[in-house]
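> Following is a predicted model, sequence given first.
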Amino acid sequence: MSSPTSYQQVIDVILGRWKSQILYAGVKLGIFESVGAPAKNASEIADELGLDPSLSYRLLRALASLGFLSEDEGRNFAITPMGELLRQDHPQTLRGVVLLEEGPVHYALWKHLVDMVRDGKQDGFVREFGRRIFDYHAQNPEYAQVFNYAMSSYSATHTRLVLEALKGYDFSKIGNLCDIGGGHGHLICNILREHPALKGTVLELEATIRDKELLWAHRMGLADRCSYVAGDMFREVPGADAYIMKMILHDWDDQECVAILSNIRKASAPGARVFIVEHAVPGPKTPHFSKLFDIHMMCALTGRERTEKEYAALLEDAGLRYAQTHYPPSCAIGVVEGVKP
């Protein structure tokens, strides 16, 4: 007979989507922007946001039950530390992640998981929308806005983890670091701030870097040390002493990854380094976020999460050599380091 603990754990997984959809509704309706400290009455929140008072109270109560709000006997609600992370003005906000991953576009992908596993053909995005995610992104501005917002939400956490993983790394022999697919440059600009002698380049699509107001080099006063280059990593990459790619290779299948890495080899001199930042999959006895994220990649793209050895094999196939993997204390991500022989 199963234990009560096992039973509850299974129930929590089965009903997990209830929780994430309740959270999505709260974020989408603006509840975390409305509720703060001191506490605010449920009716006042409903009036402020133009919500039905009865149904919105029930949603507020559910959010409090999940720990995102607190409720007193008078139906007054205040935000909790967990809820603060859903506010737009929080420096580590996860609001964008909720809007993307629990929004209608990504929600629709998961219904294809069973068929994908059966027939061995991944990419639920194509099954649902008839095109790959980045093509859909280019043709749907509303989705693109949510997607970019979510990537910004992820960036603060990933940047912190990379800095932890590379703390103490000797950058003295690296003059220029190129961030391939680096978005607005959040990661590379924070690395440049830590290493004043270093210069940086961000390779990105023209549409991503067109608005100069969004670029971190300008926002952080690093425009003299960080340049932005429009281009396609599948065609060519700029020359540099070292390259970093954060959450890039997991989007693509092995052949596509080797093509990107081969362009790095072609553009660089012997001794050039490459840093691959990904959720490296640990051994079978270690529960890890990467093993769940891997299924998300199955639904959304052609890529996958990989083990340290699998990233080493990609480097080798591209004519590069695996050097070592750097981990932050949490081991949440891995920074796989390769070198051009």
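Cool, got the structure. Numbers count the residues shown, from 1 in each chain.
> From now on I want contacts and neighbour counts done on CA atoms only, so please keep to that.
OK.
> got the contact list for Glu128?
For Glu128, the contacting residues are 108-109, by CA atoms under 8 Å, 6 or more residues apart in numbering.
> repeat for Leu198
Listed by CA under 8 Å, 6+ apart, the contact partners of Leu198 are 171, 174-177, 192, 225.
> let's see it at 6 Å
Residues near Leu198 by CA atoms under 6 Å, 6 or more residues apart in numbering: 175, 192.
> Can you report how many residues lie near Thr157?
Other residues within reach of Thr157 by the criterion other CA atoms under 10 Å amount to 14.
> Tell me which helix or strand it sits in.
If you go by DSSP states H and E, Thr157 is part of helix 141-165.
> could you point out which element follows that helix?
strand 176-180.
> Run the chain-centre distance for that next one.
How far strand 176-180 lies from its chain's middle: 19 Å, per CA atoms, centre = their mean, to the nearest Å.
> Kindly report the same for stretch 200-214.
For stretch 200-214, the separation from the chain centroid amounts to 18 Å (computed by CA atoms, centre = their mean).
> Pasting the second one now:
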Amino acid sequence: MANSDNPTLESLAAQITELSGQLPTSYSNLTGEMFMVRQKLLDSLNDMWWLAQGPSESIFNYCHSAIPDATVLNTLNSFGFWGAVPLTGSTTYADIAHEVQLPQAVVYRLLQHAMTLRIFAEEAGKDGNAPRVRHTSRSAALARQPGLRALVSTVLDDAGAPLMVLPEALRRFSSGKTDLTQKTDETAFALFHQGGQFGGKFETSWDYIENDGEGEKKGWRQRNFVQFMSYLKDIFLLEDKVLAAYDWASAGKASVVDIGGSAGHDAFALAQKFPDLTITVQDLPQVRSSFEASRPAAVADRVSFSAHSFFEPQPVQADIYLIKLILHDWPDAECLKILRGLIPALRPGAKVIILEYLGNYGTATDVRVMALFNAKERSVSKWKSLVAEVDPRFKIEKVEAKPEAFFALIEAVWTG
């Protein structure tokens, strides 16, 4: 509970009033301190929401609405409802149905539920005409931001159904054991897709993202994931965290490998700010086109793309290896394989910089990666012990964790 073990509606209302007065009116560029104030405010609002309903009714209401809420948002996103309504003005249900190519009765039912979530709103038609639909701030955000649409697709469309079979996966593969199974073919995702009823027997979430679709649609989830990651970098200000992760200026004319670097957004920022750096972005071959489309001409001579799976031995010898938001998607055994795969290329003094989520601040993500990969979010101590287990020739030089930033930074040097 946000206020105490036994809060009242009055005490929560007082706390909400106090916390509201501390927040700026802008939603963007919140400092770490303001982000934590907002989290406390949201906790208090949640406590009031549950308390006002009572314990039994709050559970009933959640079960009644949680899956339909997610289903409707995913469906509107999948069929492009955001672009079917003008950002200024309104339109009819019939026109929306024509745009999204669904029966009007279905469109009406989906939108009626969406409106309970303040996604779209209905207004009366003039002169007795049919009611019309307009955007709210929430639906307009999805219309304006491709990255937000990519987030909805990745989290709900890619991961939603596998999450719902997590109980059965745990029952089959982990029940009675002392720890979660580490096999990537014993995930909730693998269990859901093993029958192939949705287009293919995909072994892992990455296999699905990379290979789903036919013809021009093949790889659309991979392209969507790249956009999703770009959006995450913006909302978490990840570029700033990468720039501050190391004393890049002191590195001089250093070579950097950005492992699993997606379309290279962070590499471009590093190269622009530190002109002595030469950076290789490594990711799967399907990402190359997104990288080339995004690369600024000003850094084209210093930032290159190399197709590489981080499960294979590292082929590039460099001064610094950057691994960000990669390892939390894999069980310990795979993480160790990824990190040990660097060893063939490491020279004494080479640095490995790991930037990852702090496990105790990402419980929703923790459950999601459990269902998809049998992976987990980790605390600072878990990250340290994982790196220490890789090889005794790794020396951890720096550990930095800022709870308000939700990230941990670990810097290790190869002493071999």
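It's in. Note that the coordinates shown come from a computational prediction; the quantities given were computed from them, not determined experimentally.
> For the helix holding Thr157 of the first structure, give me every contacting residue.
Among residues not part of helix 141-165 of the first structure, those counted as contacts by CA under 6 Å, 6+ apart are 93-94, 96-97, 100, 137, 187, 326-328.
> can I get the residues you listed in CSV with neighbour count?
Conversion of these to CSV gives the following (neighbours: other CA atoms under 10 Å):
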residue, neighbour count
Thr93, 21
Leu94, 24
Gly96, 23
Val97, 21
Leu100, 22
His137, 17
Leu187, 23
His326, 20
Tyr327, 21
Pro328, 17
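> of those, closest to Gln255 of the first structure?
Gln255 of the first structure has its nearest neighbour among those in His137, at 22.5 Å by CA to CA.
> From Trp252 of the first structure, how far out is that closest one?
In this structure, His137 of the first structure lies at 16 Å from Trp252 of the first structure, with CA to CA, to the nearest Å as the measure.
> Surely Leu203 of the first structure forms part of a strand?
Yes: read with DSSP: H, G, I helix; E, B strand; the rest coil, Leu203 of the first structure is one of the residues of a strand.
> Spit out the contact partners of it.
Residues near Leu203 of the first structure by CA under 6 Å, 6+ apart: 180-181, 229-230.
> Give the aligned equivalent of it in the second structure.
In the second structure, the residue paired with Leu203 of the first structure according to TM-score structural alignment is Gln282.
> Against Glu292 of the second structure, how distant is that match?
From Gln282 of the second structure over to Glu292 of the second structure the distance is 13 Å, taken as CA to CA.
> And for Val369 of the second structure?
Val369 of the second structure sits 29 Å away from Glu292 of the second structure, going by CA to CA.
> which of those two has more neighbours?
Regarding Val369 of the second structure and Glu292, a neighbour count based on other CA under 10 Å identifies Val369 as having more, with 24 against 15.
> In contact with Phe394 of the second structure, which residues?
Taking CA under 6 Å, 6+ apart as the contact definition, Phe394 of the second structure lies against 413-414.
> if we go to 7 Å?
388, 412-415 (CA atoms under 7 Å, 6 or more residues apart in numbering).
> residue ranges for the helices of the stretch 251-400 of the second structure, please.
Using DSSP state H, counting those that start in this stretch, the helices assigned to the stretch 251-400 of the second structure run over residues 265-273, 288-294, 332-340, 363-373, 380-390.
> Which of these sits closest to Arg118 of the second structure?
The stretch from the helices of the stretch 251-400 of the second structure with the least distance to Arg118 of the second structure (CA to CA) is helix 363-373; that distance is 22.6 Å.
> what's the mean gap between the closest one and the aligned bit of the first structure?
On the superposed models, the aligned residues of the first structure are on average 1.5 Å from helix 363-373 of the second structure, with distances taken as mean CA distance after the TM-score superposition for the first structure.
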